[in-house]
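Trainee: Got a predicted model here, sequence first, then my questions.
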Amino acid sequence: MTDNNKAQRQSDRRQFFRTMSGRPAVRRPPWTADDLTQRCTGCTDCLDACPERVLVRGAGGYPEIRFDDDGCSLCGECAEVCQAGVFDTRREAFPWHAQLNQRCLALAQIHCQSCQDACEWRAIHFPPALGRPPQPHIDSDACRGCGACLAVCPTDAITLVDHGQRPAGGRQ
């Protein structure tokens, strides 16, 4: 077995056990592929270049993206400084999009539109409604998966769902 295959199997195994323990999957930086752990040198240049500070050093020293305080502006500065060629800005930035769950205040008839205000891509909007607060709508085709809506949601009512998969729950 080659070193790359062995490293990929170890990474897959870690992801499996993270999921089984109820923890969210590791989210990698934009424009990166599944082989990030084989190609990344762990230099932290991408982390240092990120103006939003959403890139953090994760397990094994590899970059992860976390949307606890902010979203990714997709500025591309991480890709520009990477000497290892981990980033490919020709590919889709993220393989996920935002999805609402039942903790959404607007769905509980409480006026809240913080996710819409944070969404630079205008993927979240609240069509007007008579006699009740407007209900949110997420256009998954317009959503870039940047996580800005996750960072501002007061009830963690938004999850990131991989394209073609069901929601996994909780802040990711």
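Mentor: That came through fine. Residues are numbered from 1 along each chain as shown.
Trainee: contacts, neighbours, all on C-alpha from now
Mentor: Will do.
Trainee: if I pick the nearest residue to Arg66 once chain neighbours are set aside, what's in contact with it?
Mentor: Leaving out its chain neighbours, the residue that sits closest to Arg66 by Cα to Cα, 6 or more residues apart in numbering is Val54, at 5.3 Å. For Val54, the contacting residues are Ile65, Arg66, Phe67, Asp68, Asp69, Asp70, Gly71, Cys72, by Cα atoms under 8 Å, 6 or more residues apart in numbering.
Trainee: For Cys43, see how far away the fourth one is.
Mentor: When distance is defined by Cα to Cα, to the nearest Å, Asp68 is 23 Å away from Cys43.
Trainee: Now do the helices in this protein.
Mentor: 3-20, 36-39, 45-49, 77-81, 114-118, 148-152 (DSSP state H).
Trainee: next, the one to line up against it:
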Amino acid sequence: RYAGHNPLNRPPGGADEAHLVSGCIRCERCYEACPRQAIVPAKIEDGLLGMRSPMLDFNTGNYCDFCYEENGGNPLCVAVCPTAALELPATYTVGNPETGETGDIIIGTAEIDPRTCLAYRMTGCRDCYDACNYGAIELKDEGGANPIPYVVEDKCNGCGACQAACLSLSSGSIKSSERAIVVRPVEA
């Protein structure tokens, strides 16, 4: 992590926080290139040095599929970055949602909060499971009629589809500031 900066979910190629923050000129091309509008500017609350740099926001119903559908898995945000602040290794593989292959570009890992997850209240909710194209969320039978989800960390690439699909804030009775499943950034 970059000293004094909160860890954020960064777009593909933005895992090196110091490189991203120092190289980003805040041109907003990555926001415009994102076909799902999942890239937003970081706010001052996220850290002064990284303010207005690109971060992923999965709470708006959007996620990152690494532009698989639009550009064969070559992230458009990386392609339009004029300073290479978003930069992928020369050889990399991205996830393929059609085959469930995760790839080696990891944005983060999903975490489920059992206190706010609707499935843990035996509602039968499985929206995160249904949204995951990588097999990173599985259901475990706890002996009742409603299986509960859990994250298979080594299959999760942090695409955010599960978080975007989570209904806990709109359908839950527990007050929380974040959804029951959230993608946490990879710690350096």
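Mentor: Okay, I see it. As the structure is a computational prediction, the values presented were derived from the model and not from experiment.
Trainee: Can you pull the TM-score for these?
Mentor: After superposition, the two chains reach a TM-score (TM-score structural alignment, normalised by the length of structure 1) of 0.74; 147 aligned residues with a Cα RMSD of 2.5 Å.
Trainee: returning to that earlier point: which of the contacts of Val54 of structure 1 does structure 2 keep?
Mentor: Retained in structure 2 by both residues aligned by TM-score structural alignment, their matches' Cα atoms under 8 Å are the following of the contacts of Val54 of structure 1: Ile65, Arg66, Phe67, Asp70, Gly71, Cys72.
Trainee: before we move on, the earlier item: so which of the helices of structure 1 is the most surrounded?
Mentor: Mean neighbour count (mean count of other Cα atoms under 10 Å) peaks for helix 148-152 among the helices of structure 1, with a mean of 24.
Trainee: which residues in structure 2 form strands?
Mentor: 39-41, 54-56, 108-112, 137-140, 148-151, 181-185 (DSSP state E).
Trainee: mean deviation of the first one from structure 1?
Mentor: Spelled out, that is strand 39-41 of structure 2. With mean Cα distance after the TM-score superposition for structure 1, strand 39-41 of structure 2 departs from structure 1 by a mean of 1.2 Å once superposed.
Trainee: Same question for the fifth one.
Mentor: Its aligned residues in structure 1 lie a mean 1.7 Å from strand 148-151 of structure 2 after superposition (mean Cα distance after the TM-score superposition for structure 1).
Trainee: Now Trp46 of structure 1: closest residue in space that isn't a chain neighbour?
Mentor: For the record, residue 46 of structure 1 is Cys, not Trp. Per Cα to Cα, 6+ apart, closest to Cys46 of structure 1 is Cys78, 4.2 Å.
Trainee: from what I can see that neighbour touches Cys50, true?
Mentor: Yes - using Cα atoms under 8 Å, Cys78 of structure 1 is in contact with Cys50, at 6.0 Å.
Trainee: Filter the contacts of Val54 of structure 1 down to the buried ones.
Mentor: Buried members of the contacts of Val54 of structure 1, counted by 16 or more other Cα atoms under 10 Å: Ile65, Arg66, Phe67, Asp70, Gly71, Cys72.
Trainee: Next, the contact list for Gly76 of structure 1, please.
Mentor: Contacts of Gly76 of structure 1 by Cα under 8 Å, 6+ apart are Thr89.
Trainee: on that earlier part again, just flag the most distant two among the buried ones among the contacts of Val54 of structure 1.
Mentor: Farthest-apart pair in the buried ones among the contacts of Val54 of structure 1 is Ile65 and Asp70; separation 10.3 Å (Cα to Cα).
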